[in-house]
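Student: One predicted model, sequence on top.
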Amino acid sequence: MRTLDAIALILVIIGALNWGLIGFFNFDLVAMIFGTMSSFTRVIYALVGIAGLYAFSFFGRDRDRDVNRDRHDVK
């Protein structure tokens, strides 16, 4: 699962950087590289969205890891 986590994180970072460029400079890097709403651009946007949804699972896993670590420290 670590590979999937890394891919999701990279896609979320790409999405965040693209949204930052749009917000600050009105510049859509993904659309510039792959064309405005071409099929490939839509696939990139969809993958970034799915990665963002998957990234929600990071919160639960981090909390579970901390709880397990605390249990081992008590002994």
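Tutor: Thanks, I have it.
Student: Going by C-alpha atoms from here, please, whenever you check contacts or count neighbours.
Tutor: Noted.
Student: any idea which helix or strand carries Ala46?
Tutor: Assigned by DSSP states H and E, Ala46 falls within helix 39-74.
Student: let's bring in a second one:
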Amino acid sequence: MNALERIALVLVIIGAINWGLIGLLEFDLVATIFGGGSQAGVFARIIYALVGISGLVSLSILFKPNHEVEENHHYQPQS
């Protein structure tokens, strides 16, 4: 997994936590941190956009073959 994929995954996790908070507690952490007002709302929208783009980048992780798993699948440990 390269650096871009790791950053995207972290942002997707942040987005998932934020949506969990919205669903369970009706609390939007991103809007609270970055504000919901006129100028501060721009920063929250940037974060939302980055999380969305990260979700698209993470799709490549989902469909990427995992060579380590494939190689270890054929490995038979000796008793």
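Tutor: In hand now; what should we look at? These numbers come from a predicted model, not from an experiment.
Student: TM-score for this pair?
Tutor: The TM-score (TM-score structural alignment, normalised by the length of structure 1) is 0.81; 71 aligned residues with a Cα RMSD of 2.2 Å.
Student: Which neighbouring elements make contact with the helix holding Ala46 of structure 1?
Tutor: Judged by 3 or more Cα pairs under 8 Å, 6 or more residues apart in numbering; DSSP states H and E, helix 39-74 of structure 1 is in contact with helix 2-25, helix 29-34.
Student: switch to 6 Å and redo it
Tutor: The helices and strands touching helix 39-74 of structure 1, judged by 3 or more Cα pairs under 6 Å, 6 or more residues apart in numbering; DSSP states H and E, are helix 2-25.
Student: what inclination does the helix it packs on have with respect to helix 39-74?
Tutor: With axes from the mean of the first three to the mean of the last three Cα atoms, to 10 degrees as the basis, helix 2-25 of structure 1 and helix 39-74 are set at 120 degrees to each other.
Student: mind checking how far helix 2-25 of structure 1 is from the chain centre?
Tutor: Offset of helix 2-25 of structure 1 from its chain centre (Cα atoms, centre = their mean, to the nearest Å): 5 Å.
Student: tell me, it lands on which residues of structure 2?
Tutor: Aligned by TM-score structural alignment, helix 2-25 of structure 1 corresponds to residues 2-25 of structure 2.
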